[in-house]
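Chemist: Just the structure for this:
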Amino acid sequence: MIQQHAPRGVYIHIPFCTNKCHYCDFNSFVLKGQPVDDYLDALEREMAATSLLLPPERIDTVFVGGGTPTVLTPEQMTRFLASVHRHFPLAEGAEFSVEANPGTTDPDKLRAMREGGVNRISFGVQSFDNALLERIGRIHDVDDVYRSIDNARAAGFDNLSIDLMFGLPGQTVATLQDSVARALALDLPHYSLYGLKVEENTLFHRMYERNELPLPEEEEELEMYLYIIDQLKAAGRSQYEISNFAKPGFESRHNTIYWRNEPYYGLGAGAHGYARRHRHVNIKGVQPYIDATLRGLPRLESSDVSETEAMEDFMMVGLRLLEGVSNAAFARQFPGRTIDGQFGDILMRLRDDGLLELSGDRYRLTEQGVLLGNEVFGAFITVHED
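Modeler: Take a look at the predicted model:
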């Protein structure tokens, strides 16, 4: 049986940013010269068409990502947020997140965001080392971080998160320790951490190919990861997902939709969506996306997801959560199926290897499994015969 309820989460992509970071392979474009207002018109057309095709019943989370959504002017932000409310009925207490770059959130913009219903901001800080920020192509400095957090708090935002990166070129354990101390001194309710991945079609990949990217050794990168985990836990932020830490009640509700393999709307250039066992990817280019919305839904690819693939996805994303996956949740998505019945041999092998443990009706990563997560997730990928 395919999931019947409409998605309760909405992802919206704003693909513009002030510059392209050296490690970034996201669908983003430098703002200068872009038809931003035409893009917002196109987004509204896609919202209208989407809500007709799959009418929303109740929206619990909205996440606006990019790019850097906060490059919108206050007027554009006001207009954009109003269009979201027109097409998606937000439940009382819904989580409404916007990604931001430090230095792009002046008081006027924050006021527009607050008045438009935004109640959570995720700042892409990455590091508190100015030389390192410049090396990775970020346009902000540490002073911008402090100013942005102060402005957000003054505007009434208390649900704030920052991203930190480790394994960056030229980064040492000592410089990382300083960044972690500064990050924790801000006393925020949520922190995300990411190891650098050198992705194709990035400046860092070209540098890596030319042997010009001085990355830390694997052992040093692991030391960084373990250090951040220890410090965040000691500061009262629970690790609820491999890369995410929060005070109780401040976990990212929107991202948890992904990790529980639940449906979500995906709107904007290059956005992904998943509903009724059907996945889509939108056209990526800004003008091609705009043009496509004049003809209908701006799809690049659409595909049905077989039950076998959906069950594998459930395990791969669900085990990212430290609470793990339960047979009860599995049965809700796949009536008549059990985790053990579907994956018994894989589960036994992962338990024998010390990577998974069973607690009640939940399978979850062990401490060693957290460190070797990709090995665990990869075990659930099979040839689809459904």
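Chemist: alpha carbons only for contacts and neighbour counts from here, please
Modeler: Will do.
Chemist: Roughly how far does G354 sit from E375?
Modeler: Distance from G354 to E375, counting by CA to CA, to the nearest Å: 12 Å.
Chemist: And this one, please, so the two structures can be compared:
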Amino acid sequence: MTPRAIYIHIPFCSHKCYYCDFTAYVINGQPVDEYLEALEREMAHTVAEIPPDRIETIFIGGGTPSILSPDQLERLMNAIQTYFPRRASNQEFTVEANPGTVTPEKLAVMKQGGVNRLSFGAQTFRRDLLARIGRVHTVEEVERSVEAARAAGIDNLSLDLMFGLPDQTVEDMEESLQRGIALAPDHFSVYSLKVEEGTRFHHQLLQGKLPLPSEDDELEMYQLTRKRMKEAGYRQYEVSNFSRPGRESRHNSVYWLNQPYYGLGAGAHGYARGVRHANVRGVREYIRRTREGRPVAESHQVPTHEEMENQFILGLRLADGVSSSLFKKRFGKEPETVFGPVLESLKHRGLLQQKKDAYHLTEQGLLFGNEVFAAFLGEAV
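Modeler: The predicted structure is shown next:
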């Protein structure tokens, strides 16, 4: 299948958060304009190799894409239009933004370029905790950024929140949820902290200087999130995501439905024509490699058994689950033929259920999702 979704990575930020292991670099001294020029070259190489169809979703992530200047943002928008000119009439076009980095000028450029959705990284509404995790924005900047986006005519907004942060309490999470919901965004992504190797938090953890909440408190934060979101009219359509009706992240759903997408930029991942690839991570190496062709660091043809495993591992994250009929249409086999023993075992343990045409996580399975997903690895017959 030809991708109808595009992910573009902007690896620059004003400050590296203490939990971040993404491809991201502090912008001072970075060759930003050269990077944007390299992105255009990668776009040219990519569409020559994989000509695009009508594009349905675009997602610009980072890093902090909103750290670019208005002129740089305009250049990026023009490049996207040049190389991916065919767009669906109802296209979803998202840009990640840190509160405090959006201005009326930047918002106007994004709006003119077709951006109709912004994802703000609020993370928490406890002031001292923002500093504790390495965030440089304030609580007030979250509120002002949401107001500015709406004033610019971009009203499809998402907020990111985190739980399980060092020194965070259940009461802190309650306050963050209340203040976030009061801003009335259309969508929330609420994730638990995962301490990744190589991050500042990982070093603190090894030194015994990272006071994380207990597992019981973290579970209570998650359950509190689910309760408050439901009360406020948000549907949990994915393990960590909640939305107003019709405002689900269509771009992220491409990943969960195991569909193809273009991946552009340093460190970006893509999936097209049965091949998954990862680009080189270094900015200067990325720039150099685009002068020779696509800056791919590694790639592999995904075998059918791995495709089938991914269909369940990713698809079970969704509240709608994995459709048996769509699975058979894609792979020519019933799920029971491929994963019979696994499915029966998970159902017997109360982690999985079958409703009509689809398999879903149970309430218990939702809390032990990683265990469920891991059960499918290497199990395709």
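Chemist: Let me see the TM-score of these two.
Modeler: Remark: TM-score between the superposed chains equals 0.99 [TM-score structural alignment, normalised by the length of structure 2]; 380 aligned residues with a CA RMSD of 0.9 Å.
Chemist: middle-most residue in structure 2, spatially?
Modeler: Nearest residue to the geometric centre of structure 2 (CA atoms, centre = their mean): N252, 6.0 Å.
Chemist: which position in structure 1 aligns with that residue?
Modeler: Mapped onto structure 1 by TM-score structural alignment, N252 of structure 2 lines up with N255.
Chemist: Check for me that its match belongs to a helix.
Modeler: Yes. According to DSSP: H, G, I helix; E, B strand; the rest coil, N255 of structure 1 belongs to a helix.
Chemist: if I look at it, how far off is E99 of structure 1?
Modeler: Applying CA to CA, the value for N255 of structure 1 to E99 of structure 1 is 13 Å.
Chemist: same check, this time on Y191 of structure 1
Modeler: From Y191 of structure 1 to E99 of structure 1 the distance is 13 Å (CA to CA).
Chemist: which of those two has more neighbours?
Modeler: Per other CA atoms under 10 Å, whichever of Y191 of structure 1 and E99 has more neighbours is Y191, with 25 against 21.
Chemist: how about the more buried one, what's its match in structure 2?
Modeler: Looks like Y191 of structure 1 aligns to F188 there (TM-score structural alignment).
Chemist: How many neighbouring residues does L316 of structure 2 have?
Modeler: When neighbours are defined as other CA under 10 Å, L316 of structure 2 has 27 of them.
Chemist: What residue in structure 1 is paired with it?
Modeler: In structure 1, L316 of structure 2 lines up with L319, judged by TM-score structural alignment.
Chemist: Tell me how far that match lies from Q34 of structure 1.
Modeler: 40 Å.
Chemist: and what of E219 of structure 1?
Modeler: On the measure of CA to CA, E219 of structure 1 and Q34 of structure 1 end up 43 Å apart.
Chemist: Next: A331 of structure 1.
Modeler: Distance from A331 of structure 1 to Q34 of structure 1, by CA to CA: 47 Å.
Chemist: Grab the longest strand from structure 1 for me.
Modeler: When structure 1 is parsed with DSSP state E, its longest strand is strand 90-100.
Chemist: and the following helix or strand past it, what does it pack onto?
Modeler: For strand 90-100 of structure 1, the following helix or strand on the C-terminal side (DSSP states H and E) is helix 107-115. Other helices and strands packing on helix 107-115 of structure 1, by 3 or more CA pairs under 8 Å, 6 or more residues apart in numbering; DSSP states H and E, are helix 74-87, helix 142-154.
Chemist: Output the residue interval of structure 2 matched by the shortest one.
Modeler: Think helix 142-154 of structure 1. Mapping helix 142-154 of structure 1 onto structure 2 (TM-score structural alignment) gives residues 139-151.
Chemist: And the first one, by the same measure?
Modeler: The counterpart of helix 74-87 of structure 1 in structure 2, using TM-score structural alignment, spans residues 70-83.
Chemist: how close does that stretch sit to structure 1?
Modeler: Following the fit onto structure 1, the mean deviation recorded for stretch 70-83 of structure 2 is 0.6 Å by mean CA distance after the TM-score superposition for structure 1.
Chemist: Now do the buried residues in that stretch.
Modeler: 70, 72-77, 79-80, 83 (16 or more other CA atoms under 10 Å).
Chemist: Likewise for stretch 45-60 of structure 2?
Modeler: Those would be 45-46, 52-60, for stretch 45-60 of structure 2 by 16+ other CA under 10 Å.
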